[in-house]
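Visitor: Okay, predicted coordinates and the sequence, questions at the end:
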Amino acid sequence: MIRPLLPAFIALLAALPAQAQVMADPDVVAAFLQDYGLKPQPGTDDQGDPMLSSSVDDTKFDVYFYGCTKARDCSSVAFSAAFLTPEPLKYAVLNSWNQKARFGRAYVDGDGNAVIEYDVNLDKDGVGGKNFTDTIDIWRSLLDDFRTHINW
């Protein structure tokens, strides 16, 4: 009885839509950013690893790729934006942000700029497409909230 049902079961499985997995591949991440309505520009960082540059709501940001082997097969990405403020932000302002923000972290870099970053693990099987679109939503929200927090 099981044997006649096996072909029907296999056909049913084949008909199910495959969930797109987002890996730490610059082309895949760029495609998701484009689908979101952003305009990513490919490049490389100081270590020769891939990176993407884009902007959201007039705020420039970069997506850095980490854990790469020969500038390929990366394991994670970090969204990053720097804010050139007239004076370095007080640590209390950044500490307040870091205490309240669930995602992302903020700090002052060596040049005195305020920086916000958001790390995303895409190793092994990656994440589903809907999850990564939500990741972009979270990044956009983080930028908006951070701009408000620092009175940008």
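Guide: Arrived safely.
Visitor: CA atoms for contacts and neighbours, from now on please.
Guide: Fine.
Visitor: Show me the helices in the protein, by range?
Guide: Along the chain, the stretches classed as helices by DSSP state H are 2-15, 26-35, 91-100, 129-149.
Visitor: For the residue lying closest to Val115 once chain neighbours are set aside, which residues are in contact?
Guide: Computed as Cα to Cα, 6 or more residues apart in numbering, the closest residue to Val115 that is not its neighbour in sequence is Ala82, at 4.3 Å. Contacts here follow Cα atoms under 8 Å, 6 or more residues apart in numbering; on that basis Ala82 touches Lys60, Phe61, Asn113, Ala114, Val115, Ile116.
Visitor: want to compare, so here's the second one:
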Amino acid sequence: MGKPGLTTMAAAMLMLACAAAPASAQQAAGAATGAGASAEAVFPDTAYLKASEPEGIARYLRYLGYRAILEKDPNGDPVIETGMGGFKVMLWFYDCTDGRDCQRLQLQLGVAMEKKLDLETVNAWNRRKRFQTLHLDEENDPILSHDMSTVAPGMPAAQFRDVVELFEGQVAELRRIIVAHDSDG
């Protein structure tokens, strides 16, 4: 399920939802210009990330070692492109007002496949997983997603990091399923 207004293929190929750092973390990040500045001082685990502050989320993803390209989706809402396991992952921003003041995020990975996954494989995935969901788009390509709420006061940075790391692990597992599926004859 991609953002409204995107074509199925564009939505399937885009992926990674993101959260933003609070104003205090953004100010600290802006002040930390010296090479000796501690990342923990910039992004303590107790900092709160908010979808309403997409620049802070992009900065935190970079701090975690991910690529984070902040853009606008076709509806004018923020979206961050990143990568995990060799795939492009998108971080979509939801419940925004005029492209700002977003409340929720969704990490998303879509994979275009020539040999399609079957519904039985997708349902087996969803029975085993608690946090991420897998579904098939209109072209029967798999879409992996994880939703997050960042309403006041926001999501603690440690929790956001845990979600991103968990999602990356699931991306690796999905890759194994896809490779095995493609090698079946």
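Guide: Good, I have the coordinates. The shown structure was predicted, so the numbers you read here are calculated from the model rather than taken from an experiment.
Visitor: returning to that earlier point: the residue nearest to Val115 of structure 1 -> structure 2?
Guide: Across the two structures, Ala82 of structure 1 finds its equivalent in Gly110 of structure 2, going by TM-score structural alignment.
Visitor: Now do that match against Asp118 of structure 2, distance only.
Guide: To Asp118 of structure 2, Gly110 of structure 2 is 15 Å away according to Cα to Cα, to the nearest Å.
Visitor: Please apply the same query to Pro153 of structure 2.
Guide: 41 Å.
Visitor: Looking at the two, which is more packed in?
Guide: Neighbours of Pro153 of structure 2 and Asp118, each counted by other Cα atoms under 10 Å, are more numerous for Asp118; the result is 13 against 10.
Visitor: Structure 2: strands as residue ranges?
Guide: In order along the chain, structure 2 carries the following strands (DSSP state E): 48-49, 69-72, 78-84, 87-94, 104-110, 133-136, 142-149, 155-156.
Visitor: which of those strands sits most buried?
Guide: Scoring the strands of structure 2 by mean neighbour count under mean count of other Cα atoms under 10 Å gives strand 48-49 as the most buried, with a mean of 28.
Visitor: Skipping adjacent residues, who's closest to the residue most central in space within structure 1 in space?
Guide: Here the mean C-alpha position of structure 1 is nearest to the C-alpha of Phe79 (Cα atoms, centre = their mean), at a distance of 4.9 Å. Nearest-residue entry for Phe79 of structure 1: Val63, 4.5 Å, with adjacent residues in sequence omitted and distances by Cα to Cα, 6+ apart.
Visitor: and the strands of structure 2 as a markdown table, adding distance to Arg176 of structure 2?
Guide: As requested, the strands of structure 2 are exported to a markdown table (distance: least, Cα to Cα, whole Å):
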| stretch | distance to Arg176 of structure 2 |
| --- | --- |
| strand 48-49 | 31 |
| strand 69-72 | 27 |
| strand 78-84 | 14 |
| strand 87-94 | 13 |
| strand 104-110 | 14 |
| strand 133-136 | 14 |
| strand 142-149 | 13 |
| strand 155-156 | 30 |
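Visitor: Tell me which of the helices of structure 1 lies nearest to Ser53 of structure 1.
Guide: Closest of the helices of structure 1 to Ser53 of structure 1 is helix 26-35, at 9.5 Å (criterion: Cα to Cα).
Visitor: whereabouts in structure 2 does the closest one align?
Guide: Per the alignment by TM-score structural alignment, helix 26-35 of structure 1 matches residues 54-63 in structure 2.
Visitor: Next, the mean deviation of that stretch compared to structure 1.
Guide: On superposition with structure 1, the average gap between stretch 54-63 of structure 2 and its aligned counterparts reaches 1.0 Å (mean Cα distance after the TM-score superposition for structure 1).
Visitor: I'd like the distance between the equivalent of Glu138 of structure 2 over in structure 1 and Val29 of structure 1.
Guide: With TM-score structural alignment as the criterion, the equivalent of Glu138 of structure 2 in structure 1 is Gly110. When Cα to Cα is applied, the distance between Gly110 of structure 1 and Val29 of structure 1 equals 28 Å.
Visitor: Neighbour count: these two, which is higher?
Guide: For the pair Gly110 of structure 1 and Val29, the greater number of neighbours falls to Val29 (19 against 7), based on other Cα under 10 Å.
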